[in-house]
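Novice: Please work out how this folds:
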Amino acid sequence: MIHIENLTRKYGDFTAVDGVSFEIASGEIVGLLGHNGAGKTTIMKMMTGYLEASAGWVRIGGLDIAAERQAAQGKIGYLPENCPVYPEMTILGYLDYCAALHGVPERERPSLIREAVERTALAEKATELISTLSRGWRQRVGVAQAILHKPEILILDEPTNGLDPTQILQMRGLIAELAKTATVIISTHILQEVQAVCGRVIIIKNGKVALDSRLDELRRSSGRLIVNCKAEPSKAMQQLGSLPLTAKAEQTGPERFELELKPGADSRKAAAAAAQAVCVAGWPLYGLHFETRTLETVFAEISR
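Specialist: Here you go, the predicted structure:
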């Protein structure tokens, strides 16, 4: 559905995006992560055709965004970072205007607007001026205009910005529902949002792709066995480090030891051997588990 190759954007001598390449299949929910200034928003602007690339190309549903911009943009629903809306318009008036810009036939607009209003829970505010709305309500208006024309691709830049906890949960549910019929890309610096709704994460650092992985793969065990026991450190490291399936043992905290297993070692047998060694030595065993990587730990590693 989306194919990006060697995408680059320069501002004079400064390279904001540097040779980014990735593909996103139909129906995926992908989180685009990175610190502020990493290049996420610039990538999104080039993906949607709002900003020209200095090099590389973007294809949306097989269409080159540079050569076939209008047709490609017709497949996209886009919520920009700062949610630009016209404050002097009512919500319904604004959505009708957006429908016209998308080329939606006039006879089809009422039903599409009604559906967008219902899905974003805007009904109680529908006739009010946008200027009277809070930041959270304006954000909902931005999402409503993005989904109004039922796009094949939905690109959301900080979609939960300004929403309260209840609205955030509603937004997560809406994104999951939208993914049934559209490809969704979410740009954010909030890790919890990515973990809650995305199946894949792309981390951008200094304008480059630092990581592209499925979340379930990130959550797999790191292969390090954590042993919590009360023992004299040198004796514990010697005893645990000499186990047949252990490559190395080190102390990583008070009464906490990490065992790195040998390649191909059976994790269950290694855990059983470690537990037996601790019990035979007469040390109190407080805990035994395998370390798992989380999005937070991976992001911290990449950000160093």
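Novice: only C-alpha atoms for contact and neighbour calcs from this point on.
Specialist: Will do.
Novice: need the strands for this protein, in chain order.
Specialist: 2-11, 14-24, 29-33, 55-60, 63-64, 76-79, 153-157, 183-188, 200-205, 208-214, 221-229, 246-253, 256-261, 285-292 (DSSP state E).
Novice: Is it possible to get TSV of these that adds mean neighbour count and distance to residue 134?
Specialist: Below are the strands of the chain laid out as TSV (neighbours: other Cα atoms under 10 Å; distance: least, Cα to Cα, whole Å):
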stretch	mean neighbour count	distance to residue 134
strand 2-11	18	34
strand 14-24	17	32
strand 29-33	26	26
strand 55-60	20	34
strand 63-64	18	38
strand 76-79	24	17
strand 153-157	25	18
strand 183-188	25	21
strand 200-205	22	30
strand 208-214	16	35
strand 221-229	20	43
strand 246-253	16	47
strand 256-261	22	49
strand 285-292	15	40
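Novice: Next, format the ones you listed as JSON lines and append distance to residue 123.
Specialist: Shown next, in JSON lines, are the strands of the chain (distance: least, Cα to Cα, whole Å):
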{"stretch": "strand 2-11", "distance to residue 123": "33"}
{"stretch": "strand 14-24", "distance to residue 123": "33"}
{"stretch": "strand 29-33", "distance to residue 123": "27"}
{"stretch": "strand 55-60", "distance to residue 123": "32"}
{"stretch": "strand 63-64", "distance to residue 123": "36"}
{"stretch": "strand 76-79", "distance to residue 123": "20"}
{"stretch": "strand 153-157", "distance to residue 123": "22"}
{"stretch": "strand 183-188", "distance to residue 123": "24"}
{"stretch": "strand 200-205", "distance to residue 123": "33"}
{"stretch": "strand 208-214", "distance to residue 123": "36"}
{"stretch": "strand 221-229", "distance to residue 123": "46"}
{"stretch": "strand 246-253", "distance to residue 123": "54"}
{"stretch": "strand 256-261", "distance to residue 123": "55"}
{"stretch": "strand 285-292", "distance to residue 123": "44"}
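Novice: Following up with a second sequence; could you model it the same way so I can compare the two?
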Amino acid sequence: MIEVQSLTRHYGKTAAVDDVSFHIGSNEIVGLLGHNGAGKTTIMRMLCGYLEPCSGTISIGGLALADNAPSVQRTLGYLPENLPVYPDMMVADYLEYAATLKGIARGQRFQAVRQAIVATDLGKRALDPVATLSRGLRQRVGVAQAILGKPRLLILDEPTNGLDPQQTEHMRRLISRLARQATVILSTHIMQEVDAICDRVLVLRHGKLALDTRLDSLRQSRTLLLRTDSTNESLTTYLKRMPQVATLQQQAEGGDSRARYTLTLHDNADMDTAANNIAQCVVKAGARLYQLQPVVRGLEAVFHEVNSDDA
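Specialist: Below you'll find the predicted structure:
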């Protein structure tokens, strides 16, 4: 769906985006995560064709954006962080105006506006002036204009920014529904948003792509925590000889005998089999097993590791 190669954008001598490459498939929900100023909005503007890269290429749906901007832009919807709206216009009138700007044919506008209003649950507020809407409802109006014409790609810049918990939950459900028919890219500096709705995360740091991973892969632990009452050499030897164990770290936990082991498994090792073998090693060494469980690193921990030098 989207192919980005060596994307770079400078503002003066500052590299806002620095040699970023990634691929996004159809119907993925991908989060661009990073601190303010990491390059998220700049990348989104370049993906939309509103900002030219200094170097690098963008291909969307098999078409090079640089050579086919009008055609590509008709297949995407964009919600900027601060959507310009006319507060005195009614919601339905604003969406009809947006449909006109998008080039939707006159005979198709009514149906396009109606579908967008239904999809965003704005039916009861369609005739209300935009100025009377809450922040959450205005964000929904922004999403409604983005999905006019059923685009194959949705680019949402900070879609939950400023929303209360209830409005945020509604927006999450809405984005999940929209992803059934479109690829969704959303930017945020809030880790919980990525964790809640995204399939994949791209972490940006100082304009560079620091991490590209699927959330389900991130949650799959390859590390086990073992706590026993023994630090004897035989147990350590048994654990090191296990074919599933790639690395072993040991530290005393309190007193002279209790120990804590952190065991990282090889990529092809089966977690259940390894855990069973570890338990047998403990018994064989004559030690007591206090704890044996996977160590799961969450997105927050990984994000802090990536940005540890910024603390």
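Novice: related to what we said a few turns ago, for residue 127 of structure 1, find the nearest of the strands of structure 1.
Specialist: Nearest of the strands of structure 1 to residue 127 of structure 1, taken as Cα to Cα: strand 76-79 at 21.4 Å.
Novice: elements contacting the closest one?
Specialist: helix 135-147, strand 153-157 (3 or more Cα pairs under 8 Å, 6 or more residues apart in numbering; DSSP states H and E).
Novice: Off-centre distance for that strand?
Specialist: Per Cα atoms, centre = their mean, to the nearest Å, the displacement of strand 76-79 of structure 1 from the mean C-alpha position of its chain is 16 Å.
Novice: what's the average distance of that strand to structure 2?
Specialist: For strand 76-79 of structure 1, the mean deviation from structure 2 after alignment is 0.5 Å (mean Cα distance after the TM-score superposition for structure 1).
Novice: Find me the equivalent region of that strand in structure 2.
Specialist: Aligning strand 76-79 of structure 1 against structure 2 (TM-score structural alignment) gives residues 76-79.
Novice: same thing with stretch 201-215 of structure 1?
Specialist: Using TM-score structural alignment, stretch 201-215 of structure 1 pairs with 201-215 in structure 2.
Novice: what's that stretch in contact with?
Specialist: Contacts of stretch 201-215 of structure 2 with the rest of the structure, by Cα atoms under 8 Å, 6 or more residues apart in numbering, involve 15-21, 30-35, 37-40, 194-195, 198-200, 299, 303, 306-307.
Novice: and residue 85 of structure 2, how many neighbours does it have?
Specialist: 16 (other Cα atoms under 10 Å).
Novice: list the contacts for it?
Specialist: For residue 85 of structure 2, the contacting residues are 94, 130, by Cα under 8 Å, 6+ apart.
Novice: What of residue 49 of structure 2?
Specialist: Contacts for residue 49 of structure 2 (Cα under 8 Å, 6+ apart) come out as 65, 66, 69, 73.
Novice: ok, now with 10 Å
Specialist: Contact analysis of residue 49 of structure 2 by Cα atoms under 10 Å, 6 or more residues apart in numbering lists 43, 58, 65, 66, 68, 69, 70, 72, 73.
Novice: ditto for residue 143 of structure 1
Specialist: The contact partners of residue 143 of structure 1, taken as Cα under 10 Å, 6+ apart, are 77-80, 83, 116-117, 119-120, 137, 154-156, 159-160, 171, 174.
Novice: What lines up with it in structure 2?
Specialist: With TM-score structural alignment as the criterion, residue 143 of structure 1 lines up with residue 143 in structure 2.
Novice: For its match, give its distance to residue 198 of structure 2.
Specialist: 17 Å (Cα to Cα, to the nearest Å).
Novice: Likewise for residue 94 of structure 2?
Specialist: 30 Å.
Novice: who has more neighbours, these two?
Specialist: For the pair residue 94 of structure 2 and residue 198, the greater number of neighbours falls to residue 198 (24 against 21), based on other Cα under 10 Å.
Novice: Out of the strands of structure 1, flag the one nearest residue 103 of structure 1.
Specialist: Nearest of those to residue 103 of structure 1, taken as Cα to Cα: strand 76-79 at 13.0 Å.
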